[in-house]
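**Q** Dropping a prediction and its sequence here:
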Amino acid sequence: MRFALLLFTLASLLFAKIDSFKTIQSDFVQKVTNDQNKTIVYQGVFYATHDKKALWIYDKPVEKKIYFNETRVLIIEPELEQVIITTLENTPNIAQLLQEAKEISTNTYVTKFMETTYTILANTHGIEKVLYKDKLDNSVEILFSNQSTNLFLDDTLFKADIPKGYDIIRE
């Protein structure tokens, strides 16, 4: 659940400086480094709309899809043959994040949510990276590349297709 909340927060942060866009698509690389300096690298594609729908598709090292809307998160994990469905009760309001993100230097912004400080680095194409330490003291860096905005994204992209036979876990 923390992972899903984190991703929703990051999806919200992506809109912090590009809120005039109707849609965004971006490749991402997420690096999570623990206190023993071991790093896990995740890769995939991110999609989002101005009306708070988002989809993170993880390709490597494991496949996973995480769907967001205003009220819930749905995580499909093929390797575990399970789906986790949860609500977003403690998720920041995008408008609140927009108001609270402060530019501390050119193209560098900082915001805080639930005791975690997020540093957002932007460039002329949008968000370049997001840096933070999670609650387990892991250093997390999410790099965004190949961003496109205002593309047509069919609403069906954001509707999860739960495979038959998967365990469904509700939190």
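**A** In hand now; what should we look at?
**Q** Only C-alpha atoms from now on, for both contacts and neighbour counts.
**A** OK.
**Q** In a helix, T9, correct?
**A** Yes - counting by DSSP: H, G, I helix; E, B strand; the rest coil, T9 is part of a helix.
**Q** what number of residues lie near it?
**A** 18 (other C-alpha atoms under 10 Å).
**Q** what sits against it?
**A** By C-alpha atoms under 8 Å, 6 or more residues apart in numbering, T9 lies in contact with 91-92.
**Q** ok, 10 Å please
**A** If you count contacts by C-alpha atoms under 10 Å, 6 or more residues apart in numbering, T9 has them with 3, 91-94, 97, 113, 118.
**Q** how near is it to F113?
**A** In this view, T9 and F113 are 8 Å apart by C-alpha to C-alpha, to the nearest Å.
**Q** Of the contacts of T9, grab the buried ones for PyMOL.
**A** Buried residues within the contacts of T9, by 16 or more other C-alpha atoms under 10 Å, are selected in PyMOL with:
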select buried, resi 91+92+94+97+118
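**Q** So for T9 and F113, which residues contact both of them?
**A** In contact with both T9 and F113: 91-92, 97, using C-alpha under 10 Å, 6+ apart.
**Q** now the helices for the protein?
**A** Under the criterion DSSP state H, the chain contains helices at 2-16, 94-100.
**Q** middle-most residue in the protein, spatially?
**A** Closest residue to the average C-alpha location of the chain: L7 at 3.2 Å, with C-alpha atoms, centre = their mean.
**Q** before we go on, here's another structure to hold up against the first:
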Amino acid sequence: MIKKTLAALALTLAAPAIALASEGADRLTSMLEPLETVEARFAQKILDGSGERLQEANGQMWLSRPGKFRWEVAAPYQQEVISDGSEVYLHDPDLEQVTVQALDHRVTHTPALLLSGSARELTESYEVTRQQQGGSETFRLVPKSPDTLFEELHMTFRGEQLAALQMIDSTGQETVIEFSEVRTNHTIDDSRFQFDIPEGTDVIRDTH
């Protein structure tokens, strides 16, 4: 019994401190608000509920807040998600298909959209708690609304620079995205966020 109590105490002492929700939201806002543009490479993996790897991908992203982004998956298959600030284009070159929908900041399954929107709106839509461990800060975001595709989101910063995102859905499936070669607040040409639909591509307009 004593051993169990000591073990529990040791775990409690070793655990990083978790800030109050209001503190977490304020801190996350203070880190996101100064970001006007972000460019980074990313490595993404999808894990099932038991932790088995289902899929891997890598590519590059560009963001210009508010509302503009380009998310390019280079391997193992090509795919692009581009927002010009009013519409979002999901382009699948292999299928020669593009889906077009109005930009809606409530759509939370696109990581770039989460980052390109208003920091204040983000923290108003989620319960935010903050965890500090060494030089890393991780924010846990739980949606206040039930109409989202994930149960929680973890956003990790190292030295105030975005390092990783982790999204967990209701089945326990995780999408983990790690960023590298991150550049912030530099000039990104607006043409990066324009999309010209290739000739011969099927266009699907999503009106929902």
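**A** Noted; the coordinates are in hand. Because the structure is predicted, anything quoted here is derived from the model rather than measured.
**Q** TM between them?
**A** Once superposed, chain against chain, the TM-score is 0.81 (TM-score structural alignment, normalised by the length of structure 1); 157 aligned residues with a C-alpha RMSD of 2.2 Å.
**Q** Surely the residue nearest to the centre of structure 1 and F68 touch.
**A** Yes - using C-alpha atoms under 10 Å, L7 of structure 1 is in contact with F68, at 9.0 Å.
**Q** For the residue nearest to the centre of structure 1, give me its contacts.
**A** L7 of structure 1 neighbours (C-alpha under 10 Å, 6+ apart): 1, 13, 54-56, 66-68, 73.
**Q** what about burial for those residues, which qualify?
**A** 13, 54-56, 66-68, 73.
**Q** Using JSON lines, lay out the residues you listed together with distance to F46 of structure 1.
**A** Shown next, in JSON lines, are the buried ones among the contacts of L7 of structure 1 (distance: C-alpha to C-alpha, whole Å):
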{"residue": "L13", "distance to F46 of structure 1": "13"}
{"residue": "A54", "distance to F46 of structure 1": "7"}
{"residue": "L55", "distance to F46 of structure 1": "6"}
{"residue": "W56", "distance to F46 of structure 1": "5"}
{"residue": "I66", "distance to F46 of structure 1": "10"}
{"residue": "Y67", "distance to F46 of structure 1": "10"}
{"residue": "F68", "distance to F46 of structure 1": "11"}
{"residue": "V73", "distance to F46 of structure 1": "15"}
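**Q** returning to that earlier point: among the contacts of L7 of structure 1, which two are most distant?
**A** M1 and L13 (18.2 Å; C-alpha to C-alpha).
**Q** which position in structure 2 aligns with the residue nearest to the centre of structure 1?
**A** The alignment leaves L7 of structure 1 without a partner in structure 2, by TM-score structural alignment.
**Q** Tell me the spacing between L7 of structure 1 and Y166 of structure 1.
**A** From L7 of structure 1 to Y166 of structure 1 the distance is 23 Å (C-alpha to C-alpha).
**Q** Ok, T106 of structure 1 next?
**A** To Y166 of structure 1, T106 of structure 1 is 47 Å away according to C-alpha to C-alpha.
**Q** Over to K133 of structure 1?
**A** Applying C-alpha to C-alpha, the value for K133 of structure 1 to Y166 of structure 1 is 33 Å.
**Q** what about those two, which has more around it?
**A** Counting neighbours by other C-alpha under 10 Å for K133 of structure 1 and for Y166 shows that K133 has the greater number, 17 against 14.
**Q** If we ignore the residues flanking it in sequence, what's nearest the counterpart of L165 of structure 2 in structure 1?
**A** Using TM-score structural alignment, the partner of L165 of structure 2 in structure 1 is V130. Closest residue to V130 of structure 1 apart from its sequence neighbours, by C-alpha to C-alpha, 6 or more residues apart in numbering: I120 at 4.6 Å.
**Q** Likewise for T123 of structure 2?
**A** Nearest residue to T123 of structure 2, sequence neighbours excluded (C-alpha to C-alpha, 6+ apart): A25, at 5.5 Å.
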